[in-house]
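Trainee: no FASTA, just this:
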C-alpha cells in the first residue's frame, strides 16, 4: 500500500513523557496489571532486551524527584500508570504512587530481568495476584502491544491493543514502504501537508520548545543549553545559527533527561530524536527570511528522513540515532528550508553521515545533551556545506553515490557491524552497576 505524509506523521510522531525506554517498560507493566481484578498485584516481573535495558539504566523518570531505573519505571507504571495514554502512561502519577512504588521495590515485589541474547525491542511484563496472572508483551516499537494474556488465555479484543494511527497499515508496513522510496519521493510527501498536519507540526514545536525554555531557565541535568546561553552573554561565543541550534536542542535534552515532567514530541519512537529533528530547524529559521509555515514544512521533511533512516538502522542499536538518524533529518530539513533541491538535501545527509556515523549510544542519561548539541550544530553545518558545494565523495568510506544507498550502508553498520560493540557497551555499564558505582 502507499502511505501519505499524514500517515508518516501519525505513525512516527507522538508526544512522549520521559525517556521512551523506561516509559515503554512502565506501559507494559501498567497493561499487565490492568488485566488483574481490581488492578491489584502481589508481584511483578519484567523481561527486556539489551537495548531497552541499556537505555533505561541511568535516565531520570519524570515526576519522581530524581529516581531512575527500569525496576522503578515498572513499579510506577504498575501502581499509577494509565496504559491507555501510551507513551504518556506516567502522566497521572502522584506522590503517593511514587512512595508506594519505592516500597514495592524495597520489598522485592518488582523485578527486572535482562534477556541478553534477545535482539530488537522486546518487553514482557507478568503481574500476579494470587492465582491470577496478567501478561503484556511489547515488541518492535515502544508502544506496540502485541500480546495480552489473562490466566494463560489470549485477549484479542482489548482496547489496549495498538491500532495504526493512520491508514490501515502499521509502523512495520510503513518502514517497509519507506525503504522502497527515493529521496525525491520522500521530499515530495511534504507537498501534501494540509492545515491539520501543519497544526500537528506546530504542536510538536510547542512541546519541544517548552522543554528548551525550561532547560534555558533552570539549567537542569548537565546544564549544557544554559551554559551555551551564558557563554554567549559573556561574549565567549557568538550568537549565530550554529550556536542557536545547539543551545535550544541541548537545553531541551537537559530538561528531558533530568526528568522534567513535560512531554517531548518524539520522532521515530524517541523523544530525543524528536528534539533533534525539530529544534535545530526552529532555531535556524530566525536567521533566515522565511515564514513559520515554511519552517514547519522543513520539520516535516526532517521527520520523514528520520523515519527513513530508522527504518534501516532499527529502533535501538549501538549507533546514536539522535546523531545519525535525527541528525540526518535535521540536516535535510535545514537544507530544504534554505531552498535546497534534492541534490543539496542529499549532500547534506551524506555530509552528516560522514561526520557522525561513528557516535555510539551508551544509554539515555544527562550526557545525551552533549550529543544532541553536536548533532544539531553538525546538521546546520552539513546543510550549509552542501548548499555551498561541499559534498562528501562516494569514494569515501561508507558514503555511496546515492543518499539512499548511503543510508542503507549506515543501516548495515548499525544492525550488523556493531553488534559486538553494543554488547561491550552494555557489559561496561553492567559492571558499573554491579560495582555499586552508579545506578
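Mentor: Great, that's in hand. What you see is a predicted model; the values in this text were computed from it and never measured.
Trainee: C-alpha from now on. contacts and neighbour counts both.
Mentor: Noted.
Trainee: so which residues of the stretch 151-300 of the chain form helices?
Mentor: 171-179, 183-189, 195-218, 224-233, 241-257, 271-284, 292-313 (DSSP state H, counting those that start in this stretch).
Trainee: now the next helix or strand after the last one against helix 271-284, angle please.
Mentor: Stepping forward along the backbone from helix 292-313, the first helix or strand reached (DSSP states H and E) is helix 321-337. An angle of 30 degrees separates the directions of helix 321-337 and helix 271-284 when computed by axes from the mean of the first three to the mean of the last three C-alpha atoms, to 10 degrees.
Trainee: what does the very next helix or strand once past helix 321-337 contact?
Mentor: Going down the chain from helix 321-337, the next helix or strand is helix 342-356, by DSSP H and E. By C-alpha atoms under 8 Å, 6 or more residues apart in numbering, the residues outside helix 342-356 that reach it are 183-184, 187, 323-324, 327-329, 331-333, 335-336, 375, 378-379, 382-387, 390-392, 398-399, 402-403, 406, 410.
Trainee: if we can go back for a sec, in TSV, list the helices of the stretch 151-300 of the chain along with distance to residue 353 and mean neighbour count.
Mentor: As requested, the helices of the stretch 151-300 of the chain are exported to TSV (distance: least, C-alpha to C-alpha, whole Å; neighbours: other C-alpha atoms under 10 Å):
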stretch	distance to residue 353	mean neighbour count
helix 171-179	17	18
helix 183-189	15	17
helix 195-218	24	19
helix 224-233	24	20
helix 241-257	18	30
helix 271-284	15	30
helix 292-313	11	26
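Trainee: below is structure B, check it against A:
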C-alpha cells in the first residue's frame, strides 16, 4: 500500500515545515466540511500524526526501509522466468521482460522536439482570432453600403424613413452573435432587418413597379449579397471567438493539467467517488503521467475525464493522439490480456478495470474520429520501487498493459510522433462537451 509520504504528496527528504504545509493544503481539500471525503480525511490525519512527530516519523521510516529492502514473497506460480534480478547489471542485450530499476526514473529525452521550450513553436490549431479580420472588413463594407443606399434613396417620406431604419437593422442581422446579443431589443431589430431585406429583394422584380434606378438596383443587389456573405463570416468568427475565450493562449501554452487524481472532472453526481486506497493509486499513476507531460510540452493531462456516463481515470492528449489510462496494483508476475481482453497474471485471470477501459476506448474513438485513441493499463507493484512486474512489449491492441516502471517511457514513445501540436477543438470537446454527450 502507499505510505504516509504518498498521502501528503511529499518526498521522504521533506522537512517538517514542508510536511506541515502539505498537510494544511491537503486537509482543506478533503475536509468533510468543505465537501471532501471523510475516509480520505482520516487517512490524511493519520499521515500527519505520524510524520508531524519526529520520533514517530523516525520509527516509521525504519519500518518503511525494512519493507522496501525486504525481498517480496514469491508468487505461487511455476514461472521463474519472471523473477526480478536482485541488482541492476547492464548487459549488452537485457531481457525485455525483466526490470533492473529499483526506483522510478523520469523518461529520457528521446528527440530534439521533446526538449523544445514552450515558446519554441507549439502549433495551435485553429489559430487564435481566425475569421476576425475578414469578418470585420466585410461588416464595415456592408455598413457603407447601407449608408449609400439610404443616401441615394433619400428620406422624403414616411416609407423612406421606415426603409432607412430597416436598412440599419440589417446591420444587426449581419453582426457576429457575440456582439448582437448585447444589443437591446435585438430580436425585434433582427426581425425588422430580415423583413426589410425581403422587401429590397422584391424591389428588383419588374412587377414591383418601384421605379428604382439602375444604380439603386446595383446597390440593392450588392447589399443583399453582402448581407449573406457577412453573416457567414461573422458566424464563423463568433464560433472561434467562443473557443478563444475557453481555450485561450494561456491554457494553450501554459496549462497542461485539468482535474485532480481520484476525482471526477465534472462533479454532477453521476460519477461515484473513490475509496481512499483508490485515490492514492490514482496519485501514483498521476506522478508517472506528470513526467510524460513535462517531456511533451504540447500535451494535456485530464484527470477524471468522462464521455456521457463512461468515466476514465486519466486522459493524455498530444496532437491527434489520445491515451486513456487506468491502473491496478498487483503482485510480481507477467501481466497480459487474453484474446477476450481480460487481464491475466501468469496465465491466470484476475480482476481488473480493463472492461471499463475498453468501453471508454470505443466511446472516445467514435466521438473523436479521426483522432487515434488507445487504452493503457498501468500495473503498480505493492510498494514503489519493487520489480518483477512485466508485460508484453510492442502490442497495438486497443488496450495495452504497462509496468509502472516503464509506463512513462512507453507512453511518451507512443505520443511523441505528434510533436508540438495542440488541437484546441479536440481539447474543448474533451473538457466541455463530451461529459454531457
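Mentor: Yep, that arrived. A quick note: this is a predicted structure, and the numbers were derived from the prediction, not measured.
Trainee: can you calculate the TM-score here?
Mentor: Aligned and superposed, the two chains score 0.24 in TM-score terms (TM-score structural alignment, normalised by the length of the second structure); 182 aligned residues with a C-alpha RMSD of 7.4 Å.
Trainee: for residue 249 of the first structure, which non-adjacent residue is spatially closest?
Mentor: residue 279 (5.6 Å; C-alpha to C-alpha, 6 or more residues apart in numbering).
Trainee: and the gap between that neighbour and residue 322 of the first structure?
Mentor: Remark: distance between residue 279 of the first structure and residue 322 of the first structure (C-alpha to C-alpha, to the nearest Å) = 12 Å.
Trainee: need the overlap of contacts for these two.
Mentor: Joint contacts of residue 279 of the first structure and residue 322 (C-alpha under 8 Å, 6+ apart) do not exist.
Trainee: can you select the buried ones from the contacts of helix 342-356 of the first structure in ChimeraX?
Mentor: To isolate the buried ones among these in ChimeraX, judged by 16 or more other C-alpha atoms under 10 Å, type:
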select :183,187,323,324,327,328,329,331,332,333,335,336,375,378,379,382,383,384,385,386,387,391,392,398,399,402,403,406,410
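Trainee: on that earlier part again, looking at the helices of the stretch 151-300 of the first structure, spot the one closest to residue 424 of the first structure.
Mentor: Set against residue 424 of the first structure and scored by C-alpha to C-alpha, the helices of the stretch 151-300 of the first structure come closest in helix 292-313, at 18.7 Å.
Trainee: against which helices or strands is the closest one packed?
Mentor: helix 5-12, helix 171-179, helix 183-189, helix 195-218, helix 271-284, helix 321-337, helix 403-412 (3 or more C-alpha pairs under 8 Å, 6 or more residues apart in numbering; DSSP states H and E).
Trainee: let's have those in TSV, adding distance to residue 370 of the first structure.
Mentor: Listed next are those as TSV, based on distance: least, C-alpha to C-alpha, whole Å:
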stretch	distance to residue 370 of the first structure
helix 5-12	24
helix 171-179	29
helix 183-189	29
helix 195-218	13
helix 271-284	12
helix 321-337	11
helix 403-412	22
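Trainee: right, and those helices - which one's nearest residue 21 of the first structure?
Mentor: Nearest of these (C-alpha to C-alpha): helix 271-284, 10.0 Å.
Trainee: quick one: list the elements packing against the closest one.
Mentor: helix 195-218, helix 241-257, strand 264-265, helix 292-313, helix 321-337, helix 368-387.
Trainee: same thing but 6 Å
Mentor: helix 241-257, helix 321-337 (3 or more C-alpha pairs under 6 Å, 6 or more residues apart in numbering; DSSP states H and E).
Trainee: closest to residue 139 of the first structure out of those?
Mentor: Nearest of those (C-alpha to C-alpha): helix 321-337, 18.7 Å.
Trainee: show me what that closest one is in contact with.
Mentor: 273, 276-277, 281, 298-299, 301-302, 305-306, 309, 345, 348-349, 357, 375, 379-380, 383 (C-alpha atoms under 6 Å, 6 or more residues apart in numbering).
Trainee: measure how it sits relative to helix 342-356, angle-wise.
Mentor: Using the same axes, to 10 degrees: helix 321-337 of the first structure against helix 342-356 is 150 degrees.
Trainee: fine by me, thanks again.
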